[in-house]
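>>> Only the shape, not the letters, is given here:
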């Protein structure tokens, strides 16, 4: 094999003149990936929960709204959605809003478009998890809540959702992991996340193995932390008689 390994390149100052090293680029990309993913996860959990509830309420119009949302965001490829949010949406918004977005610093544009796109895409998947969790509960729980004098929304708030969320912790773990991996697609619109920094490092150093191995290890570290966190959440929230309970 003629490849010349040089792990020391990671500690070398970057050739662009910035006061950092190539390892600093990777750490910067790691921070961007984590920031985008966590912000998008907040959107995904809130929006996904809302539409997941809509899909289970006894109102055909509300259920249809949830179904349409899921159909749109799950059936359009993620990379196409990134292009729509970053390139297309500013052009079709009212001129004042579109121009305001275009006048933002490029980094803010990349970050905000990535967070919104990734959050709403993942929300469609979270929606299905929430719907499944609610539908997995005995019908008597909803009836019991209404019989106690709760309104429909109070029944969801105090009776159904607290149990449904505990049931769906394992599938939510998978979605939480996926949002970190899917964030790599944001590099296609210019976001300097982990994958983009890896390609940039290869362009400047030609040390492709070191670059992508470092980034792979960074993703593995993220996954290990997320898995450990979600195992702890699952252990604390499991209920006897349900999935994962004793």
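Received, thanks. Just so it is clear, the structure is predicted and the values come from calculations on it, not from any experiment.
>>> Could you use CA atoms for every contact and neighbour count after this?
Will do.
>>> Return the set of buried residues in stretch 106-117.
Within stretch 106-117, the residues that count as buried by 16 or more other CA atoms under 10 Å are 109, 110, 111, 112, 113, 114, 115, 116, 117.
>>> so how many other residues sit close to residue 122?
27 (other CA atoms under 10 Å).
>>> before we move on, back to that, dump the buried residues of stretch 106-117 into TSV; add distance to residue 66 and secondary structure as well.
Converted to TSV, these look like this (distance: CA to CA, whole Å; DSSP: H, G, I helix; E, B strand; the rest coil):
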residue	distance to residue 66	secondary structure
109	28	helix
110	28	helix
111	27	helix
112	24	helix
113	23	helix
114	23	helix
115	21	helix
116	18	helix
117	18	helix
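>>> The structure to be compared is supplied as follows:
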């Protein structure tokens, strides 16, 4: 079986870091390329790091990539403005998809968010929805869009609002059954694992995966 080659964009983030660790341990991948603003402190024979200007991300052309993992994402508070948030969560993600199309990657796997919709009254969800629609219409071989719920995991930065919401969600998590299961917090490592599992399905077309589905595939053998 031919070995896979991954491109990871957003490897310094919560999900991206878990995704990178899992890919480095995965014997079916023999090369993992990263695009970053600064080098990560990792050494591995499979790892190739590229420092680029994200405003010109669409000009980046890696060689021989089978799967593109887009883990980009920020918050309006961290970005500093709605404009900067839009740049990261929409523009940079679309540019990454353009790279995937240019190199004819078999899979483009991207992180969105629960409730993503162009028609949402919330700016965050609206931008995520616009991103999803743009990706769907790009003519990629296979697109997997993941919509995780509130993320659990070891963040490098402390987000007060998310930590409060996470503690409350953990407390009431046993009550989230049936259709409410989609609102359970999900660990970022599970999301990263699901991304890789979806890529290995070798499907064609566009698929949207809600949080409960993401949890289910990681629990399956």
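Thanks, I have the structure now. Fair warning: this is a prediction, and the values are worked out from it, not measured in the lab.
>>> Mind checking the TM-score on these two?
Counting by TM-score structural alignment, normalised by the length of structure 2, the TM-score of this superposition works out to 0.25. Behind it: 98 aligned residues with a CA RMSD of 6.1 Å.
>>> what's the spacing between residue 133 of structure 2 and residue 190 of structure 2?
With distances taken as CA to CA, to the nearest Å, residue 133 of structure 2 is found 25 Å from residue 190 of structure 2.
>>> Neighbour count: these two, which is higher?
Using other CA under 10 Å as the criterion, residue 133 of structure 2 and residue 190 rank with residue 190 on top: 22 against 13.
>>> And the residue lying closest to that one once chain neighbours are set aside, how far from residue 49 of structure 2?
Distances taken as CA to CA, 6 or more residues apart in numbering place residue 218 nearest to residue 190 of structure 2, at 6.2 Å, with adjacent residues excluded. Residue 218 of structure 2 sits 28 Å away from residue 49 of structure 2, going by CA to CA.
>>> Over to residue 144 of structure 2?
Residue 144 of structure 2 sits 24 Å away from residue 49 of structure 2, taking CA to CA as the criterion.
>>> Between those two, point out the one with more neighbours.
Higher neighbour count among residue 144 of structure 2 and residue 49: residue 144, with 24 against 17, using other CA under 10 Å.
>>> That one looks like it's in a strand, true?
Yes. Counting by DSSP: H, G, I helix; E, B strand; the rest coil, residue 144 of structure 2 is located in a strand.
>>> Let me see the contact set for it.
When contacts are counted by CA atoms under 8 Å, 6 or more residues apart in numbering, residue 144 of structure 2 is found next to 107, 108, 109, 110, 195, 198, 199, 206, 207, 208, 209.
>>> Mind doing that once more with 6 Å?
109, 207 (CA atoms under 6 Å, 6 or more residues apart in numbering).
>>> What spatial separation is found between it and residue 86 of structure 2?
Residue 144 of structure 2 sits 21 Å away from residue 86 of structure 2, going by CA to CA.
>>> Check residue 69 of structure 2 too.
19 Å.
>>> and those two? which has more neighbours close in?
The neighbour comparison of residue 69 of structure 2 against residue 86 (other CA under 10 Å) goes to residue 69, with 28 against 22.
>>> how about the more buried one, secondary structure?
Applying three-state DSSP: residue 69 of structure 2 is strand.
>>> how about the nearest residue to the spatially most central residue of structure 1, chain neighbours excluded?
Of all residues in structure 1, the one closest to the mean position by CA atoms, centre = their mean is residue 179, 3.2 Å from it. Nearest non-adjacent residue to residue 179 of structure 1, counting by CA to CA, 6+ apart: residue 37, 5.9 Å away.
>>> which helices and strands does whichever strand or helix holds residue 31 of structure 2 pack with?
Residue 31 of structure 2 is located in strand 29-36, with elements delineated by DSSP states H and E. Applying 3 or more CA pairs under 6 Å, 6 or more residues apart in numbering; DSSP states H and E, we find strand 29-36 of structure 2 packed against strand 4-9, strand 47-51.
>>> between the ones you listed, which gets nearest to residue 78 of structure 2?
Of all those, it is strand 4-9 that lies closest to residue 78 of structure 2, at 18.2 Å by CA to CA.
>>> Now do the following helix or strand past the closest one against strand 29-36: the angle between them, please.
Tracing the chain past strand 4-9 of structure 2, the next element assigned as helix or strand by DSSP H and E is helix 14-25. Interaxial angle, helix 14-25 of structure 2 versus strand 29-36 (axes from the mean of the first three to the mean of the last three CA atoms, to 10 degrees): 150 degrees.
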